[in-house]
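Engineer: Predicted model and sequence follow; I will ask about them next.
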Amino acid sequence: MSTASFDTRIIEGDTPAQRLLALLEVIAEKDQYFTLQSLVDETGLPKPTLHRMLQQLENSGMLQREADNRHYSKGSRLRRLAETLLLNDTVQGARHGVLAELVREVGESCNITALSGSEVLYLDRVETSAPLRFYLHPGSRVPAHCSASGKLFLAQMSASQRRRLLADATLEAFTRNTLTDIDALEAEIEQVKRDGYAFDDEEFLPGLLCIAVLAPNPTGVSNVGLAIQAPVMRMDKQRALDCLPALERAAAAIARINQGALPEPIAEPETSA
């Protein structure tokens, strides 16, 4: 009988390509060789399915078989992909530098976010060195209705767009401060529109205060938020507002980085009169 732990690493995806990528994510975390059976035990996938997936990855150069013909390791193509990504990911490096400088200036944890469906996705985060902190790593997701950045993303939408997005989403109460009434949330969003910034006042985690702004986008709607997060014992709303100028400067710097990363427009060919 298999001893697979089906809730340990679930390989999900709507297409075979997505499931292969999900399997690669599992493999990328390994620092040792692995076998087909070890992946079966880890993921709970049927052995024939995993065998087929490993063959595809091996044939593409993403994986390679070791000398004993049982163990697998990362292939040269996968290593080149990782190296090329790191060498050319100057946008992420530049944005992370802005984030780190903001943390040094305000002394609290800061993060960059984007809207993903009805959730806020943490793209990057730098933690404060202060002993009391809340750990929310890149890749974390928070419902938009109880996130400072989420309120800003929602505020860019029309009322009908917001209601359509939130119609089937439960406005879950994470704390006693969470806004769970759609009309109360709409009133908060109107305030956010006037202010240009938003708070999460212990709405997602008890004891956590957050203030956020959007990185300006000269061509329209922004999908990049920047936020400061701190325990309420160190930061109240007035202290957060004192940090707002630094937050806005950092957001403007990130906007310049994003704008500089856009490809040059292709010139239209001249036509003879």
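Structural biologist: Arrived safely. Predicted, not measured: the structure shown is a model, and the values here were computed from it.
Engineer: use CA for all of it now, contacts and neighbours both
Structural biologist: OK.
Engineer: Buried ones in stretch 237-255, by neighbour count?
Structural biologist: 240, 243-244, 246-248, 250-255 (16 or more other Cα atoms under 10 Å).
Engineer: Hmm, Lys74 is touching Gln64, no?
Structural biologist: Yes. Between Lys74 and Gln64 there is a contact under Cα atoms under 8 Å: 6.1 Å.
Engineer: Report the set of residues contacting both of those two.
Structural biologist: With contacts defined as Cα atoms under 8 Å, 6 or more residues apart in numbering, no residue is shared by Lys74 and Gln64.
Engineer: about what we covered before: can you put the buried residues of stretch 237-255 in CSV and add distance to Tyr135 and secondary structure?
Structural biologist: Formatted as CSV, these follow (distance: Cα to Cα, whole Å; DSSP: H, G, I helix; E, B strand; the rest coil):
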residue, distance to Tyr135, secondary structure
Ala240, 19, helix
Cys243, 21, coil
Leu244, 22, helix
Ala246, 22, helix
Leu247, 20, helix
Glu248, 23, helix
Ala250, 21, helix
Ala251, 22, helix
Ala252, 26, helix
Ala253, 25, helix
Ile254, 23, helix
Ala255, 26, helix
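Engineer: which of those residues lies closest to Met53?
Structural biologist: Distances from Met53 to the buried residues of stretch 237-255, taken as Cα to Cα, are shortest for Ile254 (39.2 Å).
Engineer: How about that closest one, nearest residue that isn't a chain neighbour?
Structural biologist: Nearest residue to Ile254, sequence neighbours excluded (Cα to Cα, 6 or more residues apart in numbering): Arg95, at 5.9 Å.
Engineer: Where does that neighbour sit: helix, strand or coil?
Structural biologist: helix (DSSP: H, G, I helix; E, B strand; the rest coil).
Engineer: want to compare, so here's the second one:
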Amino acid sequence: MRQKRSGLRKDKRQRLQTIDRALGLLELICQAEDGSSITELSRQTGLPKSTVHRLLATLSAHRLVVQDPQTSRYLPGIKLFELAQAVLQRLELRKQALPELRDLCQRTNETVHLAILDDGDVIYIDKQESQQTIRMFSAIGKRGPAHCTGVGKVLLAALPEHELDELIRRKGLPRFTEKTIVDPETLKAHLAQVRQQGYAIDDTEHEPEIRCVACPIRDHTGRVIAAVSLTIPAFRATRAQIEALAPLVREYADRISRKMGWTGESL
């Protein structure tokens, strides 16, 4: 058993070393004005040419680098541009959303969240905290389940069916409260309703003391890129009361969407 653990630790160290080396090569390639050759990268890193070649093959397979067919030099790949665009969009989203999140929070004196979907989980990328004595404790950067949160259901409802099926298969539908939807077909029917009405309700499905209403945020193409939610302790709002706030949340979500280029015509 001790020998097996030692082997696992060694394998983990080797994987981390490989990742570290590959990222080092990628950084050098990005810094070079006219790309890098295998010989140059080997000299700069102290790695054998065979190791550099193997790492570059992996980076190429993921489109992180590309080899110029004429010079054989390696250049940054288009995948880096795609990743950078995703980061910039998130930064721009937060910038454009902030005034609206603050206004909605001040108008209702309840907590407001901005969230995106990442690998099947919800990530809260911004938050405006209620000044109420009793409020929800959450954190920017925190991950949460998608199938039982308001923002998560809004984001799942926008996915193509095959992507939704894959997420359900991979992540499962764990139960958090007695109201959590744990049956795939029931969830799909529920998400169809979310798409039709344009908002989602979390009726104590993730936390027994929390209710929230969430609406989608769209980009210039009409694609759902994020969700905004209003979160209220269950003792302060019934389901009917939280549902009555949906038009208000939608108003602010649409404001943010328009700032992101959505015109309403691309739906």
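Structural biologist: The structure has been received and is ready for your questions. Quick caveat, the model's predicted, so the values are computed rather than measured.
Engineer: Please state their TM-score.
Structural biologist: Superposed pair, TM-score by TM-score structural alignment, normalised by the length of structure 2: 0.62. Supporting alignment: 181 aligned residues with a Cα RMSD of 2.5 Å.
Engineer: Enumerate every residue touching the aligned partner of Ala200 of structure 2 in structure 1.
Structural biologist: Counting by TM-score structural alignment, Ala200 of structure 2 corresponds to Ala198 in structure 1. Contacts for Ala198 of structure 1 (Cα under 8 Å, 6+ apart) come out as 148-149, 151-152, 192, 211-213.
Engineer: Repeat the analysis, applying 6 Å as the threshold.
Structural biologist: Residues near Ala198 of structure 1 by Cα atoms under 6 Å, 6 or more residues apart in numbering: 148, 192, 211-212.
Engineer: Against Met235 of structure 1, how distant is it?
Structural biologist: Taking Cα to Cα, to the nearest Å as the measure, Ala198 of structure 1 falls 15 Å from Met235 of structure 1.
Engineer: What of Gln56 of structure 1?
Structural biologist: 52 Å.
Engineer: do the same with Gln18 of structure 1
Structural biologist: 42 Å.
Engineer: likewise Ala253 of structure 1?
Structural biologist: For Ala253 of structure 1, the distance to Met235 of structure 1 - Cα to Cα - is 24 Å.
Engineer: can you give me the offset of stretch 38-56 of structure 1 from its chain's centre?
Structural biologist: Stretch 38-56 of structure 1 has its C-alpha centroid displaced from the chain centroid by 28 Å (Cα atoms, centre = their mean, to the nearest Å).
Engineer: start and end residues in structure 2 for that stretch, please.
Structural biologist: Taking TM-score structural alignment, stretch 38-56 of structure 1 hits no residues over in structure 2.
Engineer: cool, and stretch 122-139 of structure 1?
Structural biologist: Taking TM-score structural alignment, stretch 122-139 of structure 1 hits residues 124-141 over in structure 2.
Engineer: Same question for the matching stretch: list its buried residues.
Structural biologist: Quick answer for stretch 124-141 of structure 2 (16+ other Cα under 10 Å): 124-130, 136.
Engineer: Walking through structure 1, point out its helices one by one.
Structural biologist: 16-28, 36-43, 47-59, 76-88, 90-106, 148-155, 159-166, 182-195, 237-242, 244-260 (DSSP state H).
Engineer: and the angle for the last one with helix 90-106?
Structural biologist: Using axes from the mean of the first three to the mean of the last three Cα atoms, to 10 degrees, the direction of helix 244-260 of structure 1 lies 170 degrees away from that of helix 90-106.
Engineer: contact partners of helix 244-260 of structure 1?
Structural biologist: For helix 244-260 of structure 1, contacts defined as Cα under 6 Å, 6+ apart pick out 95, 215-216.
Engineer: Spit out the contact partners of the closest residue to Tyr197 of structure 1 other than its chain neighbours.
Structural biologist: Spatially, and ignoring its direct neighbours in sequence, Tyr197 of structure 1 is nearest to Val213 (4.9 Å; Cα to Cα, 6+ apart). Listed by Cα under 6 Å, 6+ apart, the contact set of Val213 of structure 1 reads 197, 225-226.
Engineer: so of those, which ones are in strands?
Structural biologist: Residues of the contacts of Val213 of structure 1 located in strands (DSSP state E): 225-226.
Engineer: tell me which of the contacts of Val213 of structure 1 is nearest to Thr49 of structure 1?
Structural biologist: Lowest distance from Thr49 of structure 1 to the contacts of Val213 of structure 1 (Cα to Cα) belongs to Gly225, with 40.1 Å.
Engineer: How many residues are close by that closest one?
Structural biologist: Around Gly225 of structure 1 there are 26 other residues, counting by other Cα atoms under 10 Å.
Engineer: Map it across to structure 2 for me.
Structural biologist: Residue correspondence to structure 2 (TM-score structural alignment): Gly225 of structure 1 is matched to Ala227.
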